[in-house]
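Undergrad: Got a predicted structure here, sequence first:
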Amino acid sequence: MALKVIKADGSVEDFKPEKIMRTLLRSGVSEATARKIVEKIRGTLHDGITTQEILKRVKFLLRKEQIQAAMRYDLKGAIMRLGPTGYPFENFVARVLGEYGYRTKLRAIVEGRYLRHEIDIIAERMEGRKVRCMVECKFHNQPGGVVDAKDVLYTYARFLDLNEGSTLGKGLHFDEVWLVLTLAFPLRR
């Protein structure tokens, strides 16, 4: 009988050591180190253990093996600790975009055709022609936070209103709209 683990959302599934192996390899450890950690973890598990407890144990062992890989391994956790408000997440996203050559402006008020909108990030880049992106950030670090179709539709409606306003000379024109979310919780369909 397979060992059962309890996921963060409360669902139960079989323990899959290959998931730990895959994430360890993505964090940059050697295959030998990843196998060593997986074997140590496997020997400490019990039926009904939570994935959070497994993560805690993996991080502990990884810190002892390779501290840099341990920092990369918990990038999702680091992003979740940016809260409780969304402002640090917006700042983080703007900095990442800056590293990719975008000029960014945070929390700008822009006039649309019907409404004034606060845009989380305006990102601009020159690649042959200027591209201006409206970036909406959704930060959730608590259980139950979801992003669903209404958030996507609302963001797109704002994009349309802003571009209609720009044709009337009221505000900025945007070439693209992006929705950037934390991945603590799945996108609800």
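TA: Received it, and whenever you're ready, just let me know what you need. Numbering: from 1, shown residues only.
Undergrad: only C-alpha atoms for contact and neighbour calcs from this point on.
TA: Noted.
Undergrad: and Leu153, how many neighbours?
TA: Close neighbours of Leu153, defined as other CA atoms under 10 Å, add up to 11.
Undergrad: any idea which element it lies in?
TA: Counting by DSSP states H and E, the secondary-structure element that holds Leu153 is helix 149-167.
Undergrad: Buried residues in that helix, which are they?
TA: Along helix 149-167, the positions that meet the burial threshold by neighbour count (16 or more other CA atoms under 10 Å) are 155-156, 158-166.
Undergrad: can you pull out the helices in this structure?
TA: Assigned by DSSP state H, the chain shows helices spanning 17-26, 31-42, 51-65, 67-73, 75-80, 87-99, 149-167.
Undergrad: Kindly state which of the ones you listed is positioned closest to Asn141.
TA: If you check each of the helices of the chain against Asn141 by CA to CA, helix 75-80 wins as the nearest, at 5.1 Å.
Undergrad: Just want the angle from the longest strand anywhere in the chain to helix 87-99.
TA: Residue-count comparison of every strand in the chain, with assignments taken from DSSP state E, identifies strand 116-127 as the longest. Orientation check (axes from the mean of the first three to the mean of the last three CA atoms, to 10 degrees): strand 116-127 against helix 87-99 gives 20 degrees.
Undergrad: Output the contacting helices and strands for strand 116-127.
TA: Other elements packing on strand 116-127 under the criterion 3 or more CA pairs under 8 Å, 6 or more residues apart in numbering; DSSP states H and E are helix 87-99, strand 103-111, strand 129-138.
Undergrad: Can you lay out those as CSV showing distance to Ile67 and mean neighbour count?
TA: Below are the helices and strands packed on strand 116-127 laid out as CSV (distance: least, CA to CA, whole Å; neighbours: other CA atoms under 10 Å):
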stretch, distance to Ile67, mean neighbour count
helix 87-99, 22, 17
strand 103-111, 32, 16
strand 129-138, 30, 18
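Undergrad: put this beside the first:
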Amino acid sequence: MEQHIEVIKSSGEKVKFSLEKLRASLNHSGADKKTVDQIIDKVRDELYQGISTKEIYNRAFALLKKKKSYFASKYKLKKAIYELGPTGFPFENFIATIFKYTGYKTEVGKILQGKCVTHEIDVVAYKNGNTTIVECKFHSEEGRNCNVKVPLYIASRFKDVKEHWDSKPKKTKLNSGWVVTNTRFTEDALQYGKCIGLKLLSWDYPKEDALKNIIDRLGLYPITVSTLLTNREKQFLLSRDVVLCRDLIGDSFYLDHLGISDTRKERILNDIMQLCNP
């Protein structure tokens, strides 16, 4: 039956329901085969023509959460990154932290002089005598992709900064520009980025080293994945620059500050430890 079901994506596009995609996202949560099979059977029974992918996701998420909360946390990673909004600043902090965990020193919101004008750069990263500038394109709504205008704009900013950088003696070389987004790049954007020499990083690109792969590999889950913290608590933590779940391991100061009971605190920290152990 599921072969003939059409589902509606967040972009409004109609696509054929894919059992394989649902299974892959459930497997990604870390749930065992028996749990995945049970959830697939339940979701399949509730399919109907024109069901939204959001509705399918909500159903699978609720069933996972009932089983183990940290399975549900891993499953909601993509949605959790949208929840870092709406300003995009926590996303910039999040990306800076990912660079930091891969050996870079980072600065967020740094002003750099270009040949023509000054530029506020989202993340400046330093490693092995090289400087990298990173522009973060955050969307708080699903279904909005990064089109070719984004790498075009970033490439011109990078060129302006590099021309000034190369004209003055510096301790480090400015040798790469990145564009990072929490959504996807259009084909034109990918083609232009590759052609001009920009490094592009999105939710699912590059294939084996995309944002989702890096987060899983390093256990760098944003605080918004937690299914045990309330939205108010998450916003409080983000406002104090606590962006990663693992920031709370071994330092429950902020949880104490929130007035969370010892029993609940233990559950939250236990959940986070299971989640962040890559």
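TA: Cool, the structure landed. Model, not experiment: these values are computed from the prediction.
Undergrad: re the thing from before, I'd like to know which of the helices of the first structure is closest to Arg113 of the first structure.
TA: Nearest to Arg113 of the first structure among those is helix 149-167 (3.7 Å), distances taken as CA to CA.
Undergrad: quick one: that closest one to strand 116-127, angle?
TA: Relative orientation of helix 149-167 of the first structure versus strand 116-127 (the same axes, to 10 degrees): 80 degrees.
Undergrad: how much does helix 149-167 of the first structure stray from the second structure?
TA: After superposition onto the second structure, helix 149-167 of the first structure sits on average 1.2 Å from its aligned residues (mean CA distance after the TM-score superposition for the first structure).
Undergrad: by how many degrees do that helix and strand 103-111 diverge?
TA: 80 degrees.
Undergrad: Touching helix 149-167 of the first structure from outside, list them.
TA: Surrounding helix 149-167 of the first structure, the residues in contact under the criterion CA atoms under 8 Å, 6 or more residues apart in numbering are 110-115, 117, 134, 136, 171-174, 177, 179, 188-189.
Undergrad: Please pick the buried ones from those.
TA: Among these, those classed as buried by neighbour count (16+ other CA under 10 Å) are 110-113, 117, 134, 136, 171-174, 177.
Undergrad: show me what contacts Ile40 of the second structure?
TA: So Ile40 of the second structure contacts 22-23, 60 (CA under 8 Å, 6+ apart).
Undergrad: any idea how far the residue mapped onto it from the first structure lies from Met21 of the first structure?
TA: Using TM-score structural alignment, the equivalent of Ile40 of the second structure in the first structure is Val38. If you measure Val38 of the first structure against Met21 of the first structure using CA to CA, to the nearest Å, the figure is 7 Å.
Undergrad: do the same with Thr85 of the first structure
TA: Here the criterion is CA to CA. By it, Thr85 of the first structure lies 33 Å from Met21 of the first structure.
Undergrad: who's more crowded, the two?
TA: Neighbours around Thr85 of the first structure and Met21, counted as other CA under 10 Å, are more numerous at Met21. The numbers are 18 against 11.
Undergrad: Identify the residues contacting the alignment partner in the second structure of that one.
TA: With TM-score structural alignment as the criterion, Met21 of the first structure lines up with Arg23 in the second structure. By CA under 8 Å, 6+ apart, the contact list for Arg23 of the second structure reads 36, 40.
Undergrad: And for Lys105 of the second structure?
TA: Counting by CA under 8 Å, 6+ apart, Lys105 of the second structure has contacts 99, 125-127.
Undergrad: Considering those residues, which are maintained in the first structure?
TA: When the contacts of Lys105 of the second structure are mapped onto the first structure through the alignment and contacts are counted by both residues aligned by TM-score structural alignment, their matches' CA atoms under 8 Å, the preserved ones are 99, 125-127.
Undergrad: so how far is Gln52 of the first structure from the match of Ile40 of the second structure?
TA: Counting by CA to CA, the separation of Val38 of the first structure from Gln52 of the first structure is 15 Å.
Undergrad: Ile49 of the first structure touches Val5, doesn't it?
TA: Yes. Using CA atoms under 8 Å, Ile49 of the first structure and Val5 qualify as a contacting pair, with a distance of 5.1 Å.
Undergrad: the more surrounded of these two?
TA: Summary of the neighbour comparison: Ile49 of the first structure and Val5, criterion other CA under 10 Å, with Val5 having more neighbours (23 against 17).
Undergrad: residue contacts, whichever residue in the first structure pairs up with Thr118 of the second structure?
TA: Residue correspondence, TM-score structural alignment: Thr118 of the second structure in this structure matches Arg116 in the first structure. The contact partners of Arg116 of the first structure, taken as CA under 8 Å, 6+ apart, are 109-110.
Undergrad: Now with 6 Å, please.
TA: Contact analysis of Arg116 of the first structure by CA atoms under 6 Å, 6 or more residues apart in numbering lists Val110.
Undergrad: Same question for Ser11 of the second structure.
TA: With CA under 6 Å, 6+ apart as the criterion, the residues that contact Ser11 of the second structure are Gly143.
Undergrad: Might you report the residue contacts of the counterpart of Gly85 of the second structure in the first structure?
TA: In the first structure, the residue equivalent to Gly85 of the second structure is Gly83, according to TM-score structural alignment. By CA under 6 Å, 6+ apart, the contact set of Gly83 of the first structure is empty.
Undergrad: Next one: the aligned partner of Glu53 of the first structure in the second structure from Asn231 of the second structure, what distance?
TA: Under the alignment defined by TM-score structural alignment, Glu53 of the first structure is paired with Glu55 of the second structure. Using CA to CA, Glu55 of the second structure is found at 21 Å from Asn231 of the second structure.
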